[in-house]
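A.B. asks: With the sequence up front, the predicted model follows.
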Amino acid sequence: MKTFKSMWLILAIAMLSILAACGNDKAQKSETENEQWDPAQAAATEVTIENNDTTQIYTEAPKKAISLNQHVTEIMLALGLEDSMVGTAYLDDKIYAPLKAAYDQVPVLAEQYPTKEQVIDAEADFLYAGWKSGFSEKGVGTPEELETLGIHTYLHTSSSTTNPSLEDIFTDIRNIAKIFEVEERGEALIVQMSQEVEDIRAKLPQGKEELRVLIFDNGKQDVTTAGQNFMNELVTVAGGKNIFGDVESGWTTVSKEDTVERNPEVIVVIDYGSTSVEEKINFLKNDPALKETDAVMNERFVTLPLSAASEGVRAAEAIQILAQGFYPDNF
């Protein structure tokens, strides 16, 4: 009888052990399933960006991006995203020197905008345009067309708004950093750019009237200049006053007579395209009307590359060039 009771005790202990093991297996399985699928966590990893009248939802960072203009190419490279890029396009001039090594790792697809076929052949999943023309019918295609191909798009907002500021560029940088899941790099880049600008501003003369500045793109019969585009911000931060900053447009055309009346003290010559800086300055010196301005008579010209004048990572460099040209004694 004693042996019989012992056997039942052994069997009971064994059954309890089996049940406990089953319970543990179910708990572990449940935990594994929760780790594999957590709706709250999945929702948190989604990134939603409102851009260019579209809503772009990212469930993962793009892996095959193409940048369509130089200043946005330089933003991606400054964020260390060259390994996530399958192509670049449309240089205005030489790439920013600190980014040249990274740039050389990315294929150049076209001198201007690539074709839709080139984009498809590259298996692109993200296109980043610096100008609205990139997503026009003459560019790569509209965001709606590209979405049907499974390609996300981002239009650089600071290049597509009136009178953009440095903060608008920082918003674009934050958006791209968020899309590519490199937020810390984005904030570090913004801190660096902000500090560089503050260091320049600290050297500017205090209590002086701002210099009258003409931004000269080109001109023959009339003058093509900057109204309320990013050049207006750059000139202002560098301690000057854009004489056509009251014109509510980006690049604009004004008369020579109006230019002479506003009488610039300094002329910023934008360097790009087939017309050289020397040719532009010779035109200013020999034009019967424009040669009478203070800037031309005193030969006060500042040369600025178009790539530095765009809404990108070279903003501090552009402000440095302008400030040195405006106030050489302070630098």
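C.D. replies: That came through, no problem. Numbering: from 1, shown residues only.
A.B. asks: Could you use CA atoms for every contact and neighbour count after this?
C.D. replies: Will do.
A.B. asks: quick one: Ile120 from Leu166, how far?
C.D. replies: Distance of Ile120 to Leu166, given as Cα to Cα, to the nearest Å: 34 Å.
A.B. asks: mind listing the helices for this protein?
C.D. replies: Using DSSP state H, the helices of the chain run over 2-36, 39-45, 70-78, 100-103, 116-121, 143-148, 166-179, 183-201, 230-237, 256-262, 277-286, 294-297, 306-309, 315-326.
A.B. asks: Show me the one of those that comes nearest Tyr128.
C.D. replies: helix 70-78 (7.0 Å; Cα to Cα).
A.B. asks: quick one, the closest one and helix 166-179 angle?
C.D. replies: On the basis of axes from the mean of the first three to the mean of the last three Cα atoms, to 10 degrees, helix 70-78 is oriented at 50 degrees to helix 166-179.
A.B. asks: residues in contact with helix 70-78?
C.D. replies: 67, 82, 88-92, 95-96, 99, 102-103, 128-130, 156, 173, 176, 189, 307, 310-313 (Cα atoms under 8 Å, 6 or more residues apart in numbering).
A.B. asks: this is the other structure I want to compare:
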Amino acid sequence: MLRNLLMTPKRILVALVCLTIITSCKQENSKNTKVSIENNNASTSYSYTFDNGTTKAEVTVSKTPERAVIFSQFLTEMLLALGLEDNIILGTSEGEIHESLRAAYDKIPNKMQGHHSMISKEAFLLLNPDFVSGWSDAIKPQTTGDAQELLQNNIYPYVLNSIKSNATLETVYSDFIELGKIFNVEDQANTLVKELKDKLAEAKTSFKTAPENKKVKAVVMGTLDNGAYVASALVSNLIEEANGVNIYKELTNNYEMVSYESIVEKDPDIIFVYVTADGVSGEDKINFLKNHPALKNVSAIKNNNIHALLLANVAPGIRNIDVIIKMNELFYK
């Protein structure tokens, strides 16, 4: 019955899918809370700091989460990669789930599709969750309750460090390890991280490169009529790992709005447009850029070097190694 409540058009006011362009949580005056969920039967515990840019809370996990609500594809896939499909009560996709994880994803009883998808606070609480995470703005008073309220309701709030400023591939690895500790699958997390590191190390033995002053200049963006959301932070490091340079590596936010004039000035050699479940295809975004009069002299446009990719490929997760490998191929083909 609850699944119908979330998924049917008749209950659209209860389960509203918000399809919006990525925005980064701005640093504001932070509230600090110190609340932990107690479980006298637990033999172990793990503590971490929840910080979504507006609220901080010290969280002590003393009971393995069993009913996780996840409002992003990247974190849904991370938990599935750790074999935690039975611990997820609601998962989210922003495009095709990774092929290796589709069977596991099918086992999740409640699903949502859309970028920055959310449901009503009432529907969220009806799921009886004990863990919630997603993009930085997924946890807020209007939709889930703030961190303090969640903890008082025995729900662990969580946000990955790898969607914050200055994140790198090492941050992604650390997040996998932390999720392993929270969900009591630390061995699986260590094994997965080793596999990812080994895969990249093996691939790098055949990577092409160039001198620093001749490395390919790249940008990863979403498009709007009046500008573009460009990616930095983790994405800058992924491009660097692929032996390229992000033209917006100096930006501190994970995603930030820039003008098309700025893109013209920086003149990227290659452009990646990210695709979400917002109804605009990668082909549409590419054609928009090709036909934008202000961009006609940009090297990537003139050389038809524009490529679409799912946002999940450059968000933290199991796809990062594959996208690094693919980027290197495209940088120096």
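C.D. replies: Thanks, I have it. Since we're looking at a predicted model, the values are computed, not measured.
A.B. asks: Could you give me the PyMOL syntax to select whichever of the contacts of helix 70-78 of the first structure are buried?
C.D. replies: Buried residues within the contacts of helix 70-78 of the first structure, by 16 or more other Cα atoms under 10 Å, are selected in PyMOL with:
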select buried, resi 67+82+88+89+90+91+92+95+96+99+102+103+128+129+130+156+173+176+189+307+310+311+312+313
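A.B. asks: returning to what we had before: of Ile120 and Leu166 of the first structure, which one has the most company?
C.D. replies: Legend: neighbour count by other Cα atoms under 10 Å for Ile120 of the first structure and Leu166, higher for Leu166 (21 against 13).
A.B. asks: Tell me which residues touch the aligned residue in the second structure for the more buried one, please.
C.D. replies: In the second structure, the residue paired with Leu166 of the first structure according to TM-score structural alignment is Leu169. The contact partners of Leu169 of the second structure, taken as Cα under 8 Å, 6+ apart, are 162, 234, 237-238, 320.
A.B. asks: same thing but at 7 Å, please
C.D. replies: Contact analysis of Leu169 of the second structure by Cα atoms under 7 Å, 6 or more residues apart in numbering lists 234, 237-238.
A.B. asks: okay, those residues in TSV with distance to Gln152 of the second structure and neighbour count next?
C.D. replies: Below are the contacts of Leu169 of the second structure laid out as TSV (distance: Cα to Cα, whole Å; neighbours: other Cα atoms under 10 Å):
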residue	distance to Gln152 of the second structure	neighbour count
Leu234	33	28
Asn237	37	21
Leu238	38	23
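A.B. asks: Near the aligned residue in the second structure for Val277 of the first structure, how many other residues are there?
C.D. replies: Counting by TM-score structural alignment, Val277 of the first structure lines up with Gly282 in the second structure. A count of neighbours around Gly282 of the second structure, defined by other Cα under 10 Å, yields 20.
A.B. asks: Name the nearest residue to Gly282 of the second structure, sequence neighbours excluded.
C.D. replies: Ala308 (5.0 Å; Cα to Cα, 6 or more residues apart in numbering).
A.B. asks: Go ahead and confirm that neighbour touches Val273.
C.D. replies: Yes: when contacts are counted by Cα atoms under 7 Å, Ala308 of the second structure is listed as touching Val273 (4.8 Å).
A.B. asks: quick one: common contacting residues for the two?
C.D. replies: Gly282.
A.B. asks: Those two: who's more crowded?
C.D. replies: Set side by side, Ala308 of the second structure and Val273 show more neighbours around Val273, with 24 against 19, by other Cα under 10 Å.
A.B. asks: any idea which strand is longest in the second structure?
C.D. replies: Taking DSSP state E as the criterion, the second structure has its longest strand at strand 216-224.
A.B. asks: Return the list of helices and strands in contact with that one.
C.D. replies: For strand 216-224 of the second structure, the packing partners by 3 or more Cα pairs under 7 Å, 6 or more residues apart in numbering; DSSP states H and E come out as strand 227-231, strand 244-246, strand 270-275.
A.B. asks: quick one on the thing from earlier: what's the closest of the helices of the first structure to Thr224 of the first structure?
C.D. replies: Per Cα to Cα, nearest to Thr224 of the first structure of the helices of the first structure: helix 256-262, 9.9 Å.
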